[in-house]
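# Sequence and predicted structure below; questions after.
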Amino acid sequence: MPYDSARLPEYLAAAQEAARAGAAVLESWRGRFVVREKARADLVSEADQASQDVVKAYLLGRFPEHQFVGEEESFGKPIEATRPAAGSAPAWVVDPLDGTANYVHDVPAYCVSIGLVVDGTPVVGVIYDPRLDEMFAAAAGLGATLNGKPMSVSGIATVRDGMIATGFPSNYERQLRNLEVWKAVSAEAQSLRRNGSTALALAYVACGRFDGYWAFDNWAWDVAAGFVMVTEAGGTVTTLDGGEPDPFRHDSLVTNGKLHAELGRLIHNR
């Protein structure tokens, strides 16, 4: 069988090893890569591909029966075209460099994100920040950890007391929708953040640094790891309309659970 839940600890350990290997490539390239532009304000470097190559080789070398969905070869496809077929083998869903613009400008807020998705549901999530040497990890039913120690979402009960995060697409026209929500939430929240890395934002919800996160324009490689991480840390993940979480949809609402309904209302009633 290509997926065996009893092997979750093995899959989780492998994802952590792969994340460290990919991050080592990023750090070796930092400061010497050649930047090119594939869309306005959407910078990418040769380091992306080099990191993904290492991660892919490691994971498929360990688990050749699995699938691989990487950001680099999937860029430009409709999101549904990146969804593995129902009933197919488990898929590693990987962003080899989340927070590319930060990386390009040497802002220390980027990471390698690796999720394992089975029949549309993330079951393993690893997010590794090489600059802070922080390894966020989780697997279904096994809890969530930060550098090996258990982590959990915050206990903040209201948006008024919360630090809320979001993400914006690179396309300006598509940013306008979220700017309206930003305005509405900023009138209520203690503070808002746009850290430039969706994966890290979700990891921060999982460990209690952020209390909530919303977005209209994510991709599966941005959120697959974070979804299982937040859930295992005690938080709540839905679509923006309150539906079941789906990493292969663009929209998501991710919180500590306590302020989930309130944040959802703010987004919809702006």
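It's in.

# When you work out contacts or count neighbours from here on, use the C-alpha atoms and nothing else.
Fine.

# Compute the distance between residue 13 and residue 125, please.
As defined by Cα to Cα, to the nearest Å, residue 13 lies at a distance of 10 Å from residue 125.

# neighbour-wise, which of these two wins?
In this view residue 13 and residue 125 are compared by other Cα atoms under 10 Å, and residue 125 has more residues nearby, 33 against 14.

# can you pull the contacts of the more buried one?
12, 15, 113-116, 136-139, 224-229 (Cα atoms under 8 Å, 6 or more residues apart in numbering).

# what secondary structure does the closest residue to it other than its chain neighbours sit in?
Excluding the flanking residues, the one nearest residue 125 by Cα to Cα, 6 or more residues apart in numbering is residue 225, at 3.6 Å. Secondary structure for residue 225, judged by DSSP: H, G, I helix; E, B strand; the rest coil, is helix.

# Surely residue 225 touches residue 121?
No: the pair residue 225 / residue 121 is not scored as a contact, 10.3 Å apart, by Cα atoms under 8 Å.

# and here's the other structure:
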Amino acid sequence: MADSNDDLNIDELYAFAIDLSKRAGQLLVAATEQRRAAQNNNHVISSTQKLNSVDLVTETDEQLESFIKSAIETAYPTHAFVGEESYSKGSSREYLITPDSPPTWCIDPLDGTVNYVHMFPLVCISIALIHRGEPIVGVINAPFAHSLFSGAVGLGAWLNETTSLPLLQPPPPLPANAPRGCIFSCEWGKDRRDVPEGNLYRKSESFLNMAAEFGGRGGKGGMVHGVRSLGSAALDLAYTATGAFDIWWEGGCWEWDVAAGICILREAGGLVTNGAPPEDGSEDVGDVRLGGRRYLGIRAAGETELESARDAQLRVVREVWRRVVPLDYSRPGG
């Protein structure tokens, strides 16, 4: 089944990723049943802490990643692999996927670990294939929500393999006064340091700006229709691809958190760019750099007589940039 770097069979890879996500989902469900039985028998599942109390890792993470990695190495031995658990244990934390890298599978075996620990059902397995620095296949399986989101370059984006994304076709126009009237998706993240000018304070300021009455807070009030935090960047992206969320803004994510979702959102007609405006003061909206750790996604938009879909998305990007405080997330080692 192996492919050369320049001759990838997208249909085959896409089918493989979907099947792999389903098999991993079955393992996740089985592990959850075992956990419930053990808990009922007064046994506590083994867990450790990574960064702090909101970043838990269970045995299930490692078991799922081992299963996924083994399946990929068997099917595509020439491809590279980056997974959250193996990366976290490695000595290097630098960016590992570049345009010169071989086709690389980028995996989060259990996104929404805190949800999983608390038995909140929004948990997923995220599988992406990256080629020449871009995600070209993305699959997000949320088995407890009975939802499988998928997409591949040229093949579109889908829910449960049968329903095309976004769910409303054609997609409705973005609100004329956006972010007013939009659903805004975001997460508090892992950086909880009580430091003025730190990311926790920057996010808090940004959330207040987006939520405050329109024109309030010195003109930055966005009066978004609602704010949603699912506890999973992958699922935040997936629901932006469905059109349920209009705007997704996040910082601190790693490649495995977002690669699959970026592929799916793009194939659904969405836009993904940097979570902060260019440092040169321009309003140029460029393509997102996978691994940049600051992201902004906009759902697919319908055209109007006055505005194309792309122009509407660019307008919303700039309105969000006006209201958010740029986050400070560097990469270890560079």
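Ah, there it is. As the structure is a prediction and not an experimental result, all values here were calculated from the model.

# So after superposing, what's the score?
The TM-score (TM-score structural alignment, normalised by the length of structure 1) is 0.93; 270 aligned residues with a Cα RMSD of 2.1 Å.

# one step back: neighbour count winner among residue 225 and residue 121 of structure 1?
residue 225 (33 against 18).

# and residue 73 of structure 1, what pairs with it in structure 2?
Under the alignment (TM-score structural alignment), residue 73 of structure 1 pairs with residue 86 in structure 2.

# Give me the neighbour count for that match.
Neighbours around residue 86 of structure 2, by other Cα under 10 Å: 14.

# Also residue 186 of structure 1?
16.

# Map residue 57 of structure 2 onto structure 1.
Counting by TM-score structural alignment, residue 57 of structure 2 lines up with residue 44 in structure 1.

# I'd assumed residue 37 was in contact with its match.
Yes: Residue 44 of structure 1 is in contact with residue 37 according to Cα under 8 Å; the separation is 6.2 Å.

# out of the two, which sits in the busier spot?
Set side by side, residue 44 of structure 1 and residue 37 give different neighbour counts by other Cα under 10 Å, the larger being at residue 44 (22 against 10).

# just checking, the more buried one is part of a strand?
Yes: Residue 44 of structure 1: assigned to a strand according to three-state DSSP.

# quick one: contacts for it?
Neighbours of residue 44 of structure 1 in contact, by Cα under 8 Å, 6+ apart: 35, 36, 37, 38, 100, 101, 104.

# which one of the residues you listed has the most neighbours?
Neighbour-wise, the contacts of residue 44 of structure 1 (other Cα under 10 Å) top out at residue 100, 22 neighbours.

# Show the residue spans covered by the strands in the stretch 101-250 of structure 2.
104-111, 124-131, 134-142, 147-152, 156-159, 163-164, 183-185, 226-228, 247-251 (DSSP state E, counting those that start in this stretch).

# Which strands or helices does the fourth one pack on?
Same thing as strand 147-152 of structure 2. Other elements packing on strand 147-152 of structure 2 under the criterion 3 or more Cα pairs under 8 Å, 6 or more residues apart in numbering; DSSP states H and E are helix 10-40, strand 134-142, strand 156-159, helix 255-267.

# what about 6 Å?
Strand 147-152 of structure 2 sits against strand 134-142, strand 156-159, with contacts defined as 3 or more Cα pairs under 6 Å, 6 or more residues apart in numbering; DSSP states H and E.

# what's the matching range in structure 1 for the first one?
Matched against structure 1 by TM-score structural alignment, strand 134-142 of structure 2 falls on residues 121-129.

# what about that stretch, how far off from structure 2?
Aligned to structure 2 and superposed, stretch 121-129 of structure 1 gives a mean residue distance of 0.4 Å (mean Cα distance after the TM-score superposition for structure 1).

# Contact partners for the closest residue to residue 118 of structure 1 other than its chain neighbours?
Of all residues not flanking residue 118 of structure 1 in the chain, residue 90 sits nearest, at 4.7 Å (Cα to Cα, 6+ apart). Listed by Cα atoms under 6 Å, 6 or more residues apart in numbering, the contact set of residue 90 of structure 1 reads 66, 117, 118.

# Are any of those buried, and if so which?
66, 117, 118 (16 or more other Cα atoms under 10 Å).
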